[in-house]
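Asker: My questions concern the predicted model and sequence given below.
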Amino acid sequence: MKIGIFTDCYFPTKNGISTSIVHLKEGLEQQGHQVMILTVKYPHYEKQEPTIYRFPSFPFNSMLELRVGLAAQRTLNRIVQTRQFDILHTHTEFSLGWSAKRAARTLYLPIVHTVHTMYQDYRHYLWGGKCVSPNMIQWFFTRFLAGYDAVICPSQKMQAYLSGFLPALKTVVIGNGVSQTRFSPNRLTTEERARIRGNVGLCASDKMILFVGRLAQEKRVLELLRVLASLLQQHPHYKIVFVGDGPLHQQIQSLARKHAIAQQVILTGYIPWENMYNIYALADLFVTASLSEVHPMTLIEAAMCGLPIVVRRDKSYTDIVQDDCNGCLADTDGQLAEQVAALLQDDVKRHIFSQHALSVAEKLTSEKYVERCEALYKDVIQRKILTTDTHR
């Protein structure tokens, strides 16, 4: 198949969406398919790649590092026609998504879409959230998703959300996946582990709580630190490591100083994805209080590295965290703190959870993700052919 993937979010921007698309592209190419990414240009990023076409763009939200593509419809149509794509797959609800929809309609091509974001949890980035209501977001999705041959939901949470106001929409749940070759346990030697722990700021006796993600309001990082502050105060050898950048970086530091735990709160900043295995390998458990996720890559990576996981109960984690099996699902922030405390004090239980995490992760590989997308493409293309023949 020849597949055109449209996205406003791609490298050099590093996040779960761009990582998921990279997995999809690489996996499809390994299966012999031809894949082109149609995305946006970034200032000062000059790397040229034959299978990536970049449109001019402008910044939309600096805090989210989001850029919106400016694609002339005739140019985009010509690219799609010249490349002879068999199917289009959009990963953006912004301008490139709309342009791809128009191209698919004009050229009568099958088109599918993946919804990656719970926008109602990101309204605060637009005029403080005062001008965008949940009903407006539903109205937008109703307009945008009309005409798609299928919509991919990375989790049951997203499927339930869309079905709530679009019951006739054809949706399919295809969860994200992570490469087992990049993330697997026991790859570090004892010497390497000790060296990296020292570089991060950990002593040999420290127990490490890990959070990976944007340091932003929707991730509830301040709530997480507040609820764990008492535990950290009681156990000076417990440390929490925040990996990632974001607008709340300084507020986390201030909150740590306020609770007199500044020496136990480590902010690494951004760490390249290819080096993240080393960080997961150091941790004793992974934790997040976020309720805005869809199907987070970071949790899959943590499970693949054998980490016990403690999260707030949310449908986005359904197939990643099994309660009292490979982790804990907390109904409140207070319960989350209690579960973290109990796990850190129980080495045997953490080991059992770690083994179960590896079993859970076997179902969440990038290979399985690619297989499911490939099967959907073939089904959608076949249905489009049958529809075309019927209308002739």
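Answerer: Alright, I've got the coordinates. Numbers count the residues shown, from 1 in each chain.

Asker: alpha carbons only for contacts and neighbour counts from here, please
Answerer: OK.

Asker: what residues does stretch 332-350 touch?
Answerer: Stretch 332-350 is contacted by residues 207, 223-224, 227-228, 231, 284-285, 287, 289, 308, 310-312, 328-330 when judged by Cα atoms under 8 Å, 6 or more residues apart in numbering.

Asker: Now the buried members of the residues you listed.
Answerer: Buried members of those, scored by 16 or more other Cα atoms under 10 Å, are 207, 223-224, 227-228, 231, 284-285, 287, 289, 308, 310-312, 328-330.

Asker: Of the residues you listed, which belong to strands?
Answerer: Lys207, Leu285, Val287, Val310, Val311, Arg312, Cys328, Leu329, Ala330 (DSSP state E).

Asker: could I get these as JSON lines with distance to Ala104?
Answerer: Formatted as JSON lines, these follow (distance: Cα to Cα, whole Å):
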{"residue": "Lys207", "distance to Ala104": "53"}
{"residue": "Leu285", "distance to Ala104": "45"}
{"residue": "Val287", "distance to Ala104": "42"}
{"residue": "Val310", "distance to Ala104": "43"}
{"residue": "Val311", "distance to Ala104": "40"}
{"residue": "Arg312", "distance to Ala104": "40"}
{"residue": "Cys328", "distance to Ala104": "44"}
{"residue": "Leu329", "distance to Ala104": "42"}
{"residue": "Ala330", "distance to Ala104": "44"}
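
Asker: from the chain's centre, how far out does the longest helix seen in the chain sit?
Answerer: With secondary structure taken from DSSP state H, the chain has its longest helix at helix 366-391. Relative to the chain's own centre, helix 366-391 is displaced by 24 Å; criterion: Cα atoms, centre = their mean, to the nearest Å.

Asker: So which residues of the stretch 1-150 of the chain form strands?
Answerer: With DSSP state E, counting those that start in this stretch, the ranges of strands along the stretch 1-150 of the chain come out as 2-6, 34-40, 52-55, 57-61, 66-69, 87-90, 111-114, 150-153.

Asker: Name the residues of the fifth one that are buried.
Answerer: To tie it back to what came earlier, the one meant is strand 66-69. Going by 16+ other Cα under 10 Å, strand 66-69 has these buried residues: Arg67, Val68, Gly69.

Asker: Can you tell me how far the last one is from Ser99?
Answerer: Spatial separation of Gly69 from Ser99 under the definition Cα to Cα, to the nearest Å is 10 Å.

Asker: Ok, His33 next?
Answerer: 23 Å.

Asker: So for these two, which residue has more residues nearby?
Answerer: Ser99 (21 against 14; other Cα atoms under 10 Å).

Asker: Arg74 is in contact with the more buried one, correct?
Answerer: No: Ser99 is not in contact with Arg74 according to Cα atoms under 8 Å; the separation is 9.7 Å.

Asker: ok, structure two:
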Amino acid sequence: MNIALLTDTWHPFTNGVITHIEVLAEGLRSLGHQVLILASDPHTKHHYVDHEGVLHCPGFTLKRIYGYGIAFPFSFERLKILKAFNPDVIHIHNEFGMGTFGMLASRKLKLPMVYTLHTAYDDYLHYLAPKPFIPITKALSHGYVRLLANYSSITTGPSEKAAAYLKATKVTTPFYYIPNSVDLQRFDTNNIEPGIRQKIRHQYNIPDGHLTAIFVGRLGKEKSVETLLDLWKSSIQTNAPFCLMIVGDGPERDHLEQITMDAGIAHQIIFTGKIPYENMPQYYAAADVFVSASLTEMMSISLLEAQAMGLPVLQRLDQQSRNQVIDHVNGFVYSNAAEFEAHLKAFGQLSSLEWHDWQTRCRNHVARQGAEDLANHLLELYRQACGTK
């Protein structure tokens, strides 16, 4: 099949949508299919296809949303390039400019469209509008999602949260649960050079023997890193042999660093800033446990990457994502500071053999969530969609 994947977010940014598309494209190509990625690029004035098969589409920058780009919603040149690719199906991964273009191109070329919802936008409206305008912005965003989803042949999402969001926006198109995937070749402990773990730990002055928890993600309000720090402050003694490595950057970083200083826990908390994606396996290898307090994730790809690297997970209870972490299998779900403390301290007391067992279980838990697994899931839906148009 020839498959067009459309997105408004692309490199040099790093986020779950970009990673999902890259893993999907890798899986589709490895199975013998042709893929054209269409991505917005506010830094180009002309459409062009790069050496990785990505069509860069002119657009503009959204300063309120991390400087992401949004493509202009229609272009005859873009449509001409897409038509020459001769796609069998159009698969949109963002709403905005590329989502609108995908819908218009689908109609013009008489092609089926598949729509994956990656984000429950109600949790991100503060980036789009001042507080007094949140209600009307919410209504408008629901209407736009409903328009795209009800036009699509099929909708997909990586969690119950996606299904609930689409239901709340009164979408009637069939929904299919497709779990996110992870690049199992990149995130493989066998590819970590000896000494890397100690090198990174020494770089950040992590004492030998200290249990190191890691959070990876954008430092925005929606990620609840402040909640994670509050949990740490109220449950971990300041002289305990634990530290927390926070990998990522964002608008909340200065505020979060100030919290650690005011709470007297700055010596236990490490802010690494943004780390190049190709170096992320090394940072997971330097840690012992992945922790998160976020309730906005559909299915965190960093959570999957951590497990692929053998890290158990401590995840705050989220009823709509409760099947992603199974107690005693790939980690634990916690509801309060006491549970967070108990689980973290239990990990700190594990023997080498017990750690090995945990690492094996975590890797096995995501072993069927690789690139080809994702591609096969979606190929079945692509074929189904092609039968409906």
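Answerer: That came through fine. Because the structure is a prediction, the values reported are computed rather than measured.

Asker: Provide a list of residues in contact with Tyr283 of the second structure.
Answerer: Taking Cα under 8 Å, 6+ apart as the test, what Tyr283 of the second structure contacts is Arg197, Ile200.

Asker: Return the closest of the buried residues of strand 66-69 of the first structure with respect to Gln264 of the first structure.
Answerer: Within the buried residues of strand 66-69 of the first structure, the smallest distance to Gln264 of the first structure is 35.8 Å, found for Arg67 (Cα to Cα).

Asker: Give the aligned equivalent of Val172 of the first structure in the second structure.
Answerer: Under the alignment (TM-score structural alignment), Val172 of the first structure pairs with Tyr176 in the second structure.

Asker: where along the stretch 51-200 of the second structure do the helices fall?
Answerer: Remark: helices assigned in the stretch 51-200 of the second structure by DSSP state H, counting those that start in this stretch are 76-85, 96-109, 134-151, 160-168, 196-203.

Asker: now for those, which one comes closest to Glu26 of the second structure?
Answerer: Here helix 76-85 is closest among those (Cα to Cα), at 17.9 Å.

Asker: Rebuild the strands of the stretch 1-150 of the first structure as JSON lines, extending it with distance to His259 of the first structure.
Answerer: What follows is the strands of the stretch 1-150 of the first structure, written out as JSON lines (distance: least, Cα to Cα, whole Å):
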{"stretch": "strand 2-6", "distance to His259 of the first structure": "45"}
{"stretch": "strand 34-40", "distance to His259 of the first structure": "43"}
{"stretch": "strand 52-55", "distance to His259 of the first structure": "47"}
{"stretch": "strand 57-61", "distance to His259 of the first structure": "32"}
{"stretch": "strand 66-69", "distance to His259 of the first structure": "34"}
{"stretch": "strand 87-90", "distance to His259 of the first structure": "45"}
{"stretch": "strand 111-114", "distance to His259 of the first structure": "42"}
{"stretch": "strand 150-153", "distance to His259 of the first structure": "40"}
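
Asker: Tell me which of the ones you listed lies nearest to Ala256 of the first structure.
Answerer: Proximity to Ala256 of the first structure (Cα to Cα) singles out strand 57-61 among the strands of the stretch 1-150 of the first structure, at 28.2 Å.

Asker: which residues are in contact with the closest one?
Answerer: Identification of contacts with strand 57-61 of the first structure by Cα under 8 Å, 6+ apart yields Val40, Lys41, Tyr42, Glu65, Leu66, Arg67, Val68, Gly69, Leu70, Tyr125.

Asker: in it, what's buried?
Answerer: Here strand 57-61 of the first structure shows Ser57 as buried, counting by 16+ other Cα under 10 Å.

Asker: Please apply the same query to stretch 384-392 of the first structure.
Answerer: For stretch 384-392 of the first structure, using 16+ other Cα under 10 Å, the buried residues are Lys384.

Asker: so what's whatever residue of the first structure lines up with Leu244 of the second structure up against?
Answerer: Using TM-score structural alignment as the criterion, the counterpart of Leu244 of the second structure in the first structure is Ile240. By Cα under 8 Å, 6+ apart, the residues touching Ile240 of the first structure are Met208, Ile209, Leu210, Phe211, Gln264, Val265, Ile266.

Asker: hmm, 7 Å instead?
Answerer: Ile240 of the first structure sits next to Met208, Ile209, Leu210, Gln264, Val265, Ile266 when contact means Cα atoms under 7 Å, 6 or more residues apart in numbering.

Asker: next one: Leu379 of the second structure
Answerer: Listed by Cα under 7 Å, 6+ apart, the contact set of Leu379 of the second structure is empty.

Asker: Same question for the one 10 residues further on.
Answerer: Taking Cα under 7 Å, 6+ apart, we find Lys389 of the second structure in contact with Leu111, Pro112.

Asker: Give the residue farthest from the middle of the second structure.
Answerer: Distance from the C-alpha centroid of the second structure peaks at Asn239, with 33.6 Å (Cα atoms, centre = their mean).

Asker: where's it relative to Leu303 of the second structure, distance?
Answerer: 28 Å.

Asker: same question, Arg361 of the second structure
Answerer: With Cα to Cα as the criterion, Arg361 of the second structure and Leu303 of the second structure are 14 Å apart.

Asker: next one: Tyr127 of the second structure
Answerer: Taken as Cα to Cα, the span from Tyr127 of the second structure to Leu303 of the second structure is 24 Å.

Asker: Looking at the two, which one has more neighbours?
Answerer: Taking other Cα under 10 Å, Tyr127 of the second structure and Leu303 do not tie; Leu303 has more neighbours (23 against 15).

Asker: how about that one, what's its partner in the first structure?
Answerer: Under the alignment (TM-score structural alignment), Leu303 of the second structure maps onto Leu299 of the first structure.

Asker: Show me where the stretch 201-350 of the first structure has its strands.
Answerer: 207-212, 238-243, 265-269, 285-288, 309-312, 327-330.

Asker: Go ahead and flag the most central residue of the second structure.
Answerer: In the second structure, the residue lying closest to the centroid (Cα atoms, centre = their mean) is Gly16, at 2.4 Å.

Asker: Distance across stretch 76-90 of the first structure, terminal residue to terminal residue?
Answerer: Length of stretch 76-90 of the first structure, first residue to last, Cα to Cα: 13 Å.

Asker: contacting residues for the corresponding residue of the first structure for His91 of the second structure?
Answerer: Taking TM-score structural alignment, His91 of the second structure has His89 as its aligned residue in the first structure. Neighbour list for His89 of the first structure: Gly4, Ile5, Phe6, Ile111, Val112, His113 [criterion: Cα under 7 Å, 6+ apart].

Asker: Right, I'll call it a day here.
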